[in-house]
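**Q** sequence-free structure coming up:
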């Protein structure tokens, strides 16, 4: 198999961290985003949306979308569980993964989508909208801080999961666009420190 990826892309990073946490080694074909390699005819045959990551299996099957790729590897390699080992755990991890994507990753991703020249051909950029999302992030961090006020390290059941990995992708975007986690949210800061200390982050 082959994973087409690049750690600069948040969703690609999400899959790469997942694989490191699982201890799974997969051949990786780097895709140069800034050189527009995702927009070449050859790559568009693998993903018509021109996005990474894309997993190509030995039989030619193509799987795009980071969470879909993670689900494939979770099913193929159940341990350690990163998406829930029981029906209840799976539902709770899914709940928190969606929350981290919609409430944390989503708004900060919109900042990049509406300000970086790389995305100019993908969306009609509205810089003023990006400014609203920067302001919104303060409320989102405050929400997460309240959720983590019970002292837990990880967002779901105090066990590291794909929900935390989604949050790590958000931190990656924060770093790239210069919007760090603000002061005044000590519980989020505690979580952030734990995420950045993981070997998968350093990889």
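**A** It's in. Worth saying up front: this structure is predicted, and the values here are computed from it rather than measured.

**Q** can we go C-alpha only for contacts and neighbour counts from here?
**A** Noted.

**Q** what residues does the longest helix along the chain touch?
**A** Ranked by number of residues, the top helix in the chain under DSSP state H is helix 127-147. With Cα atoms under 8 Å, 6 or more residues apart in numbering as the test, helix 127-147 has contacts from 103-104, 107-108, 110-112, 114-115, 179, 181-182, 185-188.

**Q** With stretch 1-21 instead?
**A** 25-33, 52-58, 65-67, 69-70, 73, 82, 162, 165-166, 168-170, 172-173, 200-201, 203.

**Q** now do 7 Å
**A** 26-31, 52-58, 66, 70, 165-166, 169, 172-173, 200-201 (Cα atoms under 7 Å, 6 or more residues apart in numbering).

**Q** quick one: the longest helix of the chain to chain centroid distance?
**A** Helix 127-147 has its C-alpha centroid displaced from the chain centroid by 17 Å (Cα atoms, centre = their mean, to the nearest Å).

**Q** Then stretch 147-164?
**A** Worked out by Cα atoms, centre = their mean, stretch 147-164 lies 16 Å from the chain centre.

**Q** before we move on, what about stretch 50-64?
**A** Using Cα atoms, centre = their mean, the offset of stretch 50-64 from its chain centre is 17 Å.

**Q** Then stretch 33-52?
**A** 19 Å.

**Q** Between the two ends of it, how far is it?
**A** Start and end residues of stretch 33-52 are separated by 9 Å (Cα to Cα, to the nearest Å).

**Q** list the buried ones in it?
**A** 33, 37-39, 43, 46-47, 50-52 (16 or more other Cα atoms under 10 Å).

**Q** what's the answer for stretch 118-130, then?
**A** For stretch 118-130, by 16+ other Cα under 10 Å, it's 125, 127, 130.

**Q** ok, and here's another one to check against it:
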């Protein structure tokens, strides 16, 4: 297997943290998004979505999307479990992954891609050009992200982790909180539960992956 990665980007970081929690080592190859290497022929043929991460299997199959990669690896390496251990916990982990993806990760991406000069003509993920920015999405992204942080804070009242144990839901939320700094967004100071959780999760060795 080979993992196509880009060290600064949030989505590949989710997979790297997952791998670190599993103590798995997979050969990696960097695809420099800043240099637009994702649009070059070799990688573009492997992943026509032009995104990282992407996991190339030994038979040539390429799996893109962070959670698809983690799900594949979870089936191969179930211990320690990071998607829950039974129907209830698996559903809760899945629910919170989706909540944080849709209301956190997507919100930050909207803010970044619709405000940064780097994305002036490619405001959608994987677009090579011709996609104009929509400034109104920046303000909406700020509101959506703020609501996401507030919801996480309520969820973390009296809890160590988002689900019953450390899971991919925590990995996703950690990446979102850190990614938000790219657009100068932080959880509000009064969200003490979220702040304490972030301190705990960021202290895990895997967070440095």
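**A** Done, it's in. Source: prediction; values computed, not measured.

**Q** circling back to that earlier point, just the buried ones from the contacts of stretch 1-21 of the first structure, in PyMOL syntax?
**A** Here is the PyMOL command that selects the buried residues among the contacts of stretch 1-21 of the first structure (16+ other Cα under 10 Å):
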select buried, resi 31+52+53+54+55+56+66+70+165+166+169+172+173+200+201
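
**Q** quick one: which of the contacts of stretch 1-21 of the first structure sit in helices?
**A** Short answer: the contacts of stretch 1-21 of the first structure in helices (DSSP H) are 66, 70, 165-166, 169, 172-173, 200-201.

**Q** Out of these, which is nearest to residue 153 of the first structure?
**A** residue 165 (13.1 Å; Cα to Cα).

**Q** which residues does the closest one contact?
**A** Contacts for residue 165 of the first structure (Cα under 7 Å, 6+ apart) come out as 14, 17.

**Q** Which position in the second structure pairs with it?
**A** Aligned by TM-score structural alignment, residue 165 of the first structure pairs with residue 171 of the second structure.

**Q** Likewise for residue 97 of the first structure?
**A** Aligned partner of residue 97 of the first structure by TM-score structural alignment: residue 97.

**Q** For the residue nearest to that match when sequence neighbours are not counted, what is the enclosing helix or strand?
**A** Leaving out its chain neighbours, the residue that sits closest to residue 97 of the second structure by Cα to Cα, 6 or more residues apart in numbering is residue 169, at 4.8 Å. Taking DSSP states H and E as the criterion, residue 169 of the second structure maps to helix 168-179.

**Q** Next: residue 159 of the first structure.
**A** Residue 159 of the first structure belongs to no helix or strand, assigned by DSSP H and E.

**Q** If you tally nearby residues, what's the number for it?
**A** Using other Cα atoms under 10 Å, residue 159 of the first structure has 16 other residues around it.

**Q** Would you mind measuring from it to residue 165 of the first structure?
**A** In terms of Cα to Cα, residue 159 of the first structure sits 12 Å off from residue 165 of the first structure.

**Q** State the distance spanning the first to the last residue of stretch 120-136 of the first structure.
**A** 22 Å.

**Q** Centre of the chain to that stretch, how far?
**A** Using Cα atoms, centre = their mean, the offset of stretch 120-136 of the first structure from its chain centre is 19 Å.

**Q** The first structure: strands as residue ranges?
**A** Using DSSP state E, the strands found in the first structure span residues 2-5, 28-30, 54-56, 62-64.

**Q** possible to save those as TSV with distance to residue 153 of the first structure?
**A** Shown next, in TSV, are these (distance: least, Cα to Cα, whole Å):
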stretch	distance to residue 153 of the first structure
strand 2-5	29
strand 28-30	31
strand 54-56	31
strand 62-64	30
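
**Q** between those, which gets nearest to residue 192 of the first structure?
**A** strand 2-5 (24.2 Å).

**Q** Against the second structure, what's the mean shift for the closest one, could you check?
**A** Mean deviation of strand 2-5 of the first structure relative to the second structure after superposition (mean Cα distance after the TM-score superposition for the first structure): 0.5 Å.

**Q** Can you give me the buried ones in that strand?
**A** 3-5.

**Q** Give me the aligned partner of residue 199 of the second structure over in the first structure.
**A** Checking TM-score structural alignment: residue 199 of the second structure goes with residue 193.

**Q** mind checking how far its match is from residue 30 of the first structure?
**A** Counting by Cα to Cα, the gap from residue 193 of the first structure to residue 30 of the first structure is 28 Å.

**Q** hang on, the earlier thing: give me the angle between the helix holding residue 169 of the second structure and helix 136-155.
**A** 130 degrees (axes from the mean of the first three to the mean of the last three Cα atoms, to 10 degrees).
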